[in-house]
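In: Prediction below, plus the sequence it came from.
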Amino acid sequence: MPFVTEWSTTDRRNLVVFAPNVLKVFKRYRQRFNWQLEGGGILLGRRRGEHLEVLFATEPSDKDRRSVNSFVREADGHAEIAHKAWQCSEKQIDYLGEWHTHPQQVPTPSTVDRHEWGKLIHERPVLTTILVVVVGTTAIYAELINGIQNKTLLPLSNTNCQN
C-alpha cells in the first residue's frame, strides 16, 4: 500500500502509473515530523485513453502558501512548468491533477480538499478526469474525479507491492 508505481480503480477500467521520479518527489515532502509544512504541486503526464501516465510532479514553490495543516498552491511557477512541458512534448504532456501532503500515516482527504477538487474540475476548459493524490507519511491516497459525469470515481488502489 505505501509508495507504489501502479494503481487502478477496483473495476480495473482506469490505470494510473507513477514514474519513479514522481514517487521520489512525494517521499521528499512527506510530513514525518510535526514541524514539517504541507507540500504539494501539480501532476503532469500523458493521457492514454482512460489511463494516466504520471511523468512529473512539481514541487512547492516560494509563492505557495504552506503551513503544518494546509497547502495552497499558487499558479505562478507551476503553470510555467506545465506550459513548458506541454510545448516541449509537442502537446503530449498535459496537466493530470494535483498532489499534496497530510501529516497522517495513511492520509484521508479533508472536507477542504474535496471542496477544492470540486472547484478544480469545474475550472477545466474541457471536462476531463483529473487525478488527486494525498501523500501521507507511509501511504498514498489517490482518486480519479470524472469531470464529464461530475462524480468521483472509486478511489484507486495499488496493483503491486513495490516500495
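Out: Received the coordinates, thanks.

In: from here on, contacts and neighbour counts on C-alpha atoms
Out: Fine.

In: thought Pro103 was touching Val134?
Out: No. Counting by C-alpha atoms under 8 Å, Pro103 does not reach Val134; the two are 10.0 Å apart.

In: now the helices for the protein?
Out: Secondary structure of the chain, counting by DSSP state H: helices at 20-28, 75-88, 111-123.

In: quick one: contacts for Leu43?
Out: Contact partners of Leu43, counting by C-alpha atoms under 8 Å, 6 or more residues apart in numbering, are 54-58, 95-99, 131.

In: rewinding a little: with mean neighbour count and distance to Thr138 added, can I get the helices of the chain in JSON lines?
Out: Supplementary listing: those in JSON lines, determined by neighbours: other C-alpha atoms under 10 Å; distance: least, C-alpha to C-alpha, whole Å:
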{"stretch": "helix 20-28", "mean neighbour count": "17", "distance to Thr138": "9"}
{"stretch": "helix 75-88", "mean neighbour count": "15", "distance to Thr138": "26"}
{"stretch": "helix 111-123", "mean neighbour count": "14", "distance to Thr138": "19"}
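
In: can you redo the ones you listed as a markdown table with distance to Ala139?
Out: Listed next are those as a markdown table, based on distance: least, C-alpha to C-alpha, whole Å:
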| stretch | distance to Ala139 |
| --- | --- |
| helix 20-28 | 10 |
| helix 75-88 | 24 |
| helix 111-123 | 17 |
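
In: Take this one as well and set it beside the first:
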Amino acid sequence: MRIVQLAARRPDLILSFARDTLVVVENHVIDAVSAHAQTGRDAAEAGGILIGSYRGRHIDICECTVPMPADRRLRYMFDRLDTGHDRAAKEAWRKSQRTETYVGEWHTHPEDYPSPSGLDLRTWSNVMRHHREGPVLFLIVGRRGYWAGLGCRGTVLPTQYADAEKAEIHIACQTPSGTAPFVS
C-alpha cells in the first residue's frame, strides 16, 4: 500500500462582524492583495474589487481583481477607473451561473496598520448607496496588517477577528477614529 502525504493547506482568513455575519477570504485572494502592499518608499496605492458569493448573511470571497492599466495610482490614492474590473465581475457572474458577484473593494495604504481615510469613508458611502445585493466588504492592505469593515445600509461595521489560526495577520478591531461605526 502506498501512502501519500498531502501538504497542509493554510486556512482561509475568516472575519466575524456584528449581526453574526462571517466573511471567508480564500488564501489566494489574500496572497494576491498582499502582493501589492506598499513596501517601497515611492510605491503607489493599488486596489481592485472582491468577487464572491452571498450565502445567507455570510460572504465567501473567492476572487479579486488587481490594478489595471486605466486605473489611477498615486502614492496616497487609488481610483479604480479601468472597466476590466466590471467585466471581471460580470464574467464571474456568468461563469458561476449567477452565484458569484461583486462583494467588495480592496486597496492599499502606505502604512503598517492601515485605517480608513475620510476619502475612503465617502467613497464607501457611495458604494453602499449603489450596491443593493447585500453587505459589502471593504479591505485595506497595509505593510504589516489589514483593516476590514463590512458596509451595510450606510454603516461600516469593523471586524471582529474570528480566525485564531492566522494570528500573524493583524486586523483592526475598531473604527477609524476608535468611536462608533461610520454612519452615512
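Out: Structure received. Note that the structure is a prediction, hence the values are computed from the model and not measured.

In: tm score of chain vs chain?
Out: For these two chains in superposition, a TM-score of 0.90 is obtained (TM-score structural alignment, normalised by the length of structure 1); 156 aligned residues with a C-alpha RMSD of 1.5 Å.

In: hang on, the earlier thing: most surrounded residue in the contacts of Leu43 of structure 1?
Out: Highest neighbour count within those, by other C-alpha atoms under 10 Å: Ala57, with 28 neighbours.

In: Can you tell me the closest non-neighbouring residue to Ile14 of structure 2?
Out: Taking C-alpha to C-alpha, 6 or more residues apart in numbering, and ignoring the residues beside it in sequence, Ile14 of structure 2 has Val24 as its nearest neighbour in space, at 4.6 Å.

In: Contact partners for the aligned partner of Arg47 of structure 1 in structure 2?
Out: When structure 2 is aligned by TM-score structural alignment, the residue opposite Arg47 of structure 1 is Tyr54. Residues in contact with Tyr54 of structure 2, defined by C-alpha under 8 Å, 6+ apart, are 60, 99-100, 134.

In: which pair in the contacts of Leu43 of structure 1 spans the largest distance?
Out: Farthest apart among those by C-alpha to C-alpha are Thr58 and Leu131. That separation is 14.1 Å.

In: which residue is nearest the centroid of structure 2?
Out: With the centre of structure 2 defined as its mean C-alpha position, the nearest residue by C-alpha atoms, centre = their mean is Leu139, 3.4 Å away.

In: Give me the aligned partner of that residue over in structure 1.
Out: Taking TM-score structural alignment for the superposition, Leu139 of structure 2 sits opposite Val133 in structure 1.

In: Surely that match is in contact with Tyr141?
Out: Yes. The criterion here is C-alpha under 8 Å, and Val133 of structure 1 meets it with Tyr141 at 5.6 Å.

In: Tyr113 of structure 2 corresponds to which position in structure 1?
Out: Residue correspondence to structure 1 (TM-score structural alignment): Tyr113 of structure 2 is matched to Val106.

In: before we move on, what about Arg129 of structure 2?
Out: When structure 1 is aligned by TM-score structural alignment, Arg129 of structure 2 is paired with His122.

In: need the contact list for its match.
Out: For His122 of structure 1, the set of contacting residues under the criterion of C-alpha under 8 Å, 6+ apart consists of Gly147.

In: and the equivalent of Lys84 of structure 1 over in structure 2, how far is that from Tyr146 of structure 2?
Out: Mapped onto structure 2 by TM-score structural alignment, Lys84 of structure 1 lines up with Glu91. According to C-alpha to C-alpha, to the nearest Å, Glu91 of structure 2 and Tyr146 of structure 2 sit 28 Å apart.

In: Where do the strands of structure 2 begin and end?
Out: Ranges of strands in structure 2, per DSSP state E, are 13-17, 21-25, 47-55, 58-64, 72-74, 77-79, 101-108, 136-141, 145-152, 155-158, 160-161, 170-171, 182-183.
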